[in-house]
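Participant: Sequence plus predicted model, see below.
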Amino acid sequence: MTSISTYFDELNIPGQQRTTKFGFSEDKSFPLALKTKVTWSPTLDECILALRDLSKSGELFTQIRKHGGAVLIRGIPIKTADDYSRVAHAFGFDPHEEVGRPPIRTVLAPNVKTANEGPPELPIWPHNEYGWSTINPAWLTFSALKVPKSGGVTPIISSIGLANRLKTQLPEFYERLLKKGVRYLYRYGRENIVSTTGSSVFAAYGQNVKANDDEATIRKKIEDEDGSLSVTHVVPIIRKHTATGLTIWFGNLTSAYGRSRHHGATLPPYRGDDGSYHPPPEYGDGTIIANEDLEMALDIAEKMQVDVQWQVGDVVLLDNYAVMHSRRPWSGDRTVLAALWDQKGRIGDFPEGTRIIDPRGGEKLKPQTP
């Protein structure tokens, strides 16, 4: 069987962490970092064949799992969105269709979009992609086509490590999250706005909605498409990672709180300095989560971050259920593209989580009116 070392050398990058600190039994670097071998000057087609070979054999995914769910691959001659699309498809995943997308994204190549078109001065805090939804991608890939003069790094954080540390440092908070889940509120206006969560209702749910549809038609089309017009989502956040058997934190609690804090909106009525409404998430039953607990969770996550310092052509592959990501502000030109992918059976739930999301599995928690 072809090994990774046939094509790539392992790199050490600043800030790498050890997986034993996250609860893994094996001691590996997080993330795995690879660079095309010094003795190999591959073409794009050769890199694609190599990645396809390593993906089909399972060798790449075995190593990604052992290294905590993330890999940085450096040295691939990616120049365009189409180049990146071809590389990303080599991993062999099924493309993910976004439902309820908050950020604004533009399609540039097959299953490749801009990562987030929010303004560069606004950070994005640690989150799992679509961690607030029951419809989420299993894998994410990113690639950098332009690197800014300063800033713009993409920190990654172990969801396994965060769950492990939270259970140890804040056991009562952990148990409340396990039993109650989290309630997220997303507000979609009729127009896109300039923010990191600026998608309109048309972009989020309106695959079949037209701008001149009246309100009744919009509601009917969205209900037909999504089953509900509600933008309140009650989901578990303490979950199971089936590939490792370890417990994960899977959600957007830290990113939502970080955004609320950034805009000075952590207290009622949650209106920020930008004039927008930034309500922090609540427990699944509608009760308030203490700011002290939210602050601690965000602090733990940020102390675990490993910064991906982008170089042109870099590719990052993340197990969305095992790894969170965020974004730092930047100045200059930055182009980082994203692609979302499906793979069934990679996430599971404890009995408490099943009761939260599946009415047939027990009594579903009912959100209370705030």
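Facilitator: All right, it came through fine.
Participant: alpha carbons only for contacts and neighbour counts from here, please
Facilitator: Noted.
Participant: Next, please give the residue ranges for the helices of this protein.
Facilitator: Using DSSP state H, the helices assigned to the chain run over residues 44-57, 59-66, 81-89, 159-169, 171-180, 201-205, 215-226, 253-262, 291-303, 351-357.
Participant: And these: which comes nearest residue 125?
Facilitator: If you check each of the helices of the chain against residue 125 by CA to CA, helix 253-262 wins as the nearest, at 4.2 Å.
Participant: For the helices of the chain, give me TSV that also has distance to residue 98 and mean neighbour count.
Facilitator: Listed next are the helices of the chain as TSV, based on distance: least, CA to CA, whole Å; neighbours: other CA atoms under 10 Å:
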stretch	distance to residue 98	mean neighbour count
helix 44-57	24	17
helix 59-66	24	17
helix 81-89	17	22
helix 159-169	22	21
helix 171-180	26	18
helix 201-205	8	22
helix 215-226	11	15
helix 253-262	19	22
helix 291-303	26	16
helix 351-357	19	20
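Participant: for the ones you listed, which one sits closest to residue 341?
Facilitator: helix 81-89 (9.3 Å).
Participant: ok, and what's touching that closest one?
Facilitator: Helix 81-89 is contacted from outside by 44, 47-48, 51, 78, 108-112, 141, 143, 145, 337, 339, using CA atoms under 8 Å, 6 or more residues apart in numbering.
Participant: dropping in the other structure now:
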Amino acid sequence: MTRTDGTAPSGRFNRTRRSVAVSGETLVRTAPLTGGTRAVLVTPTVPGLDAREWLASSGGALARLRDAHGAVLLRGFAPLGAAGLAELATGLDGGLRDYDNRSTPRRRVDGNVFTSTEYPADQTIPQHNEMSYTDAWPATLFLTCVVPAATGGETPVADGARVLARLPEDTRERFERHGVMYVRNFGHGMDLSWQEVFQTGDRAEVDAYCARHGIEAEWLGGERLRTRHVVQATLTARATGERVWFNQAHLFHVSSLPGHVERELRAEFAEDELPRNALYGDGTPLDPADLARVREAYAAEEIALPWEAGDVMIVDNEQFSHGRNPYSGDRSVLVAMA
């Protein structure tokens, strides 16, 4: 069951960046994001405070909060926009990464700041760690809400260590022993094209990328490409040393789709021809009972708070997963990956 909680008032913000000659420790208050989670809410004690100014004066406080709590929601600070989000992320982590080996449709807004995943508003995006279907994922996610949805549209998060602890030992053992194989078939006119995923139309560049990352690539004629990649199911989070659940098996598996869509795809495609699918790392089909347990564990740990305009959420991508709830009205959330 998704847990929800109230939100702190945000007040009005001065959009002009301000220099504040006060020590970083006195500029903010911290509190639990909601009961039963390590995630933390940070609000300013100085009206209109710019998060970049606090970052510069805080002596590493934001990095310590991210490492210790996994997810940090900044609320009540001056809105940042795309350029400001990039500055904050660069100030904390030293640089941003591009979105390579793509899985979802996004638009580039400014440099390496993107829109959040552009799926239809009536659909749920299940919990996932960003790019955990690869061998090279971003360490930190930075999200900011420009326009909150009229209803819904939360970006729920879940603690990966707690998700892992909820799984039965036999489920954990199967995934950890084999890893997860992600299979993608491009060229059917469904899902993203390989040109969009790899950001090139040069097949030699695709082959070189796949070789560097241990991805098996098979060209099948025309525009058809099949890739297989076996990577981790769990990992040890660098910041905490805790073992965490870290994969997208339940999301890539065809059963994550609405029932009628899954039935249509299975009627049209053989198992190895599905646009995307997940298997155990040895190539055997995933046990539906294991997938059900994973989804139940995520549902039990998921925490969702409504966005407010100007909010910034900083997520340690190894410690916490995230998703998106359905929504109505306009919604604009930007993301940068460090």
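Facilitator: Thanks, I have the structure now. In this text the structure is predicted, and so the values were computed from the model without any measurement.
Participant: Just give the TM-score of the two.
Facilitator: Once superposed, chain against chain, the TM-score is 0.81 (TM-score structural alignment, normalised by the length of the second structure); 301 aligned residues with a CA RMSD of 2.6 Å.
Participant: is it possible to export the helices of the first structure to a markdown table including distance to residue 18 of the first structure?
Facilitator: Converted to a markdown table, the helices of the first structure look like this (distance: least, CA to CA, whole Å):
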| stretch | distance to residue 18 of the first structure |
| --- | --- |
| helix 44-57 | 24 |
| helix 59-66 | 11 |
| helix 81-89 | 27 |
| helix 159-169 | 10 |
| helix 171-180 | 23 |
| helix 201-205 | 37 |
| helix 215-226 | 41 |
| helix 253-262 | 22 |
| helix 291-303 | 14 |
| helix 351-357 | 29 |
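Participant: Apart from its neighbours in sequence, what residue is nearest residue 126 of the first structure?
Facilitator: Leaving aside its sequence neighbours, residue 126 of the first structure sits nearest to residue 326 (CA to CA, 6 or more residues apart in numbering; 4.6 Å).
Participant: Sorry, wrong one. I was asking about residue 183 of the second structure.
Facilitator: In this structure, residue 183 of the second structure finds its nearest non-sequential neighbour in residue 228, 4.6 Å apart by CA to CA, 6+ apart.
Participant: rewinding a little: show me the one of the helices of the first structure that comes nearest residue 318 of the first structure.
Facilitator: Closest to residue 318 of the first structure of those, according to CA to CA: helix 59-66, at 8.6 Å.
Participant: what's that closest one aligned against in the second structure?
Facilitator: Per TM-score structural alignment, the counterpart of helix 59-66 of the first structure in the second structure is residues 61-68.
Participant: rewinding a little: give the contact list for the residue nearest to residue 183 of the second structure.
Facilitator: Applying CA under 8 Å, 6+ apart to residue 228 of the second structure gives the contacts 181, 182, 183, 184, 215, 216, 217.
Participant: Which one (most neighbours) among the residues you listed?
Facilitator: Counting neighbours by other CA atoms under 10 Å, the top entry in the contacts of residue 228 of the second structure is residue 181, with 26 neighbours.
Participant: which one in the first structure is aligned with that one?
Facilitator: Checking TM-score structural alignment: residue 181 of the second structure goes with residue 183.
Participant: Kindly provide the distance from its match to residue 205 of the first structure.
Facilitator: From residue 183 of the first structure over to residue 205 of the first structure the distance is 19 Å, taken as CA to CA, to the nearest Å.
Participant: again with residue 176 of the first structure
Facilitator: Residue 176 of the first structure sits 31 Å away from residue 205 of the first structure, going by CA to CA.
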